[in-house]
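1. Sequence first, then the predicted structure, then my questions.
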Amino acid sequence: MITVRNVLQTKGTVVWQIGPRATAYDALELMAEKDIGALLVVDGEEIVGIFSERDYARKVILKGRSSKVTSVDELMSAPVFYTEPDKTIEACMALMTARRLRHLPVLEKGHILGMISIGDVVNALITEQKITISDLESYITGGYAYENT
């Protein structure tokens, strides 16, 4: 089974953050510069929310607010649901589906290790299924060339 740790080893562990009192405009600039869809909102050492493109679209644009004067803490999603590095991708998919989340921070003993997206989870599940199919095909045809542990 693929774990969150496996995904982070492939994806990397950089997590872009912003403070809660920054403007939505500042957050959008950083997201555009880094080509990402969400930022972790951190106040000191505490994770207080997640700010995403969805938050902006629904809470600024549709409500006629200004991104240059509206702070991130007025728009962010909270509380923050998170996962741990040894959780399976299937467990993350279940949490993300149940809570309608697109981004999930990864914490270990209170420290931020990374963040995964629904796209990361789907790609990992597809990879896992391809491996299973390949293993089954090898087993059926008798071409099992390695020991699968």
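-> Sure, I can see it.

2. From now on I want contacts and neighbour counts done on CA atoms only, so please keep to that.
-> Fine.

3. List the buried residues in the longest helix along the chain.
-> The longest helix of the chain (DSSP state H) is helix 118-141. Residues of helix 118-141 classed as buried: Ile118, Asp120, Val121, Ala124, Leu125, Asp135 (neighbour count, 16 or more other CA atoms under 10 Å).

4. Which elements pack onto that helix?
-> Counting contacts by 3 or more CA pairs under 8 Å, 6 or more residues apart in numbering; DSSP states H and E, helix 118-141 is packed against helix 89-99.

5. what helix or strand does Val48 sit in?
-> Val48 belongs to strand 46-52 when assigned by DSSP states H and E.

6. Now tell me what touches the next helix or strand after that strand from outside.
-> Downstream of strand 46-52, the first helix or strand assigned by DSSP H and E is helix 53-56. Identification of contacts with helix 53-56 by CA atoms under 8 Å, 6 or more residues apart in numbering yields Ala24, Leu28, Gly37, Ala38, Leu75, Met76, Ser77.

7. A further structure is provided below for comparison with the first:
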Amino acid sequence: MKVSDILRVKGSTLYTANPDELLSSAVALMAEKDIGSLVVMFHGDLVGMLTFREVIQLVVKNGGALGSTLVRTAMDDHPLTCTPETELDEVRRMMLERHARYMPVMNQKMLMGVISFYDVAKAVVDSQNFENKMLKAYIRDWPAGDEDKEG
């Protein structure tokens, strides 16, 4: 299974932030849309990721306040990315290695979407459930007497 399979099911709604906007505005958007991340774009290019992890770290550092902090101050400016053709096993490995919960999907320089660890886990569980269903159907429909021909 590839990342493109997840994007096809997930849809293409993307929420972005500008590195020079107030962090408080970005956090308000995340709260309003009930999302855990924003892709930070500047002149059409991916320049970072803002997740609740970066926001919490900055809030703690600032003694509980966002103040007039800009998105660029809090964002991860070297986010982990993948392509639509990346295999899910590779994405899982990458996300686990870097403790990343969100990953922008890039096709060259074009942002195609964002996948979350939840999206990856759901795809794996759905795939395993489908495989189990097929195996159970195969076993149930096993032709009588075929087990003798195997040996």
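-> Noted; the coordinates are in hand. For clarity, every value in this text was computed on a predicted model and none was experimentally measured.

8. Can you add distance to Cys92 of structure 1 and give the buried residues of helix 118-141 of structure 1 back as a markdown table?
-> Shown next, in a markdown table, are those (distance: CA to CA, whole Å):
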| residue | distance to Cys92 of structure 1 |
| --- | --- |
| Ile118 | 9 |
| Asp120 | 10 |
| Val121 | 7 |
| Ala124 | 11 |
| Leu125 | 11 |
| Asp135 | 24 |
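
9. Among these, which one lies nearest to Ile2 of structure 1?
-> Ala124 (7.1 Å; CA to CA).

10. Tell me who's in contact with the aligned residue in structure 1 for Leu88 of structure 2.
-> In structure 1, Leu88 of structure 2 lines up with Ile89, judged by TM-score structural alignment. Residues in contact with Ile89 of structure 1, defined by CA under 8 Å, 6+ apart, are Met1, Ile2, Thr3, Val4, Val121, Ala124, Leu125.

11. residues near the second one, how many?
-> Ile2 of structure 1 is flanked by 16 other residues according to other CA atoms under 10 Å.

12. thought it was touching Gln129?
-> No - between Ile2 of structure 1 and Gln129 there is no contact under CA atoms under 8 Å: 10.3 Å.

13. And for Met110 of structure 2, the neighbour number?
-> Neighbour tally, Met110 of structure 2, other CA under 10 Å: 12.

14. gap between it and Asp146 of structure 2?
-> In this view, Met110 of structure 2 and Asp146 of structure 2 are 53 Å apart by CA to CA, to the nearest Å.

15. With Lys133 of structure 2 instead?
-> From Lys133 of structure 2 to Asp146 of structure 2 the distance is 21 Å (CA to CA).

16. Likewise for Ala31 of structure 2?
-> 59 Å.

17. same deal with Gly63 of structure 2?
-> For Gly63 of structure 2 relative to Asp146 of structure 2 (CA to CA), the value is 71 Å.

18. what do you get for Asn18 of structure 2?
-> 64 Å.

19. Since that was my last question, I'll sign off now.
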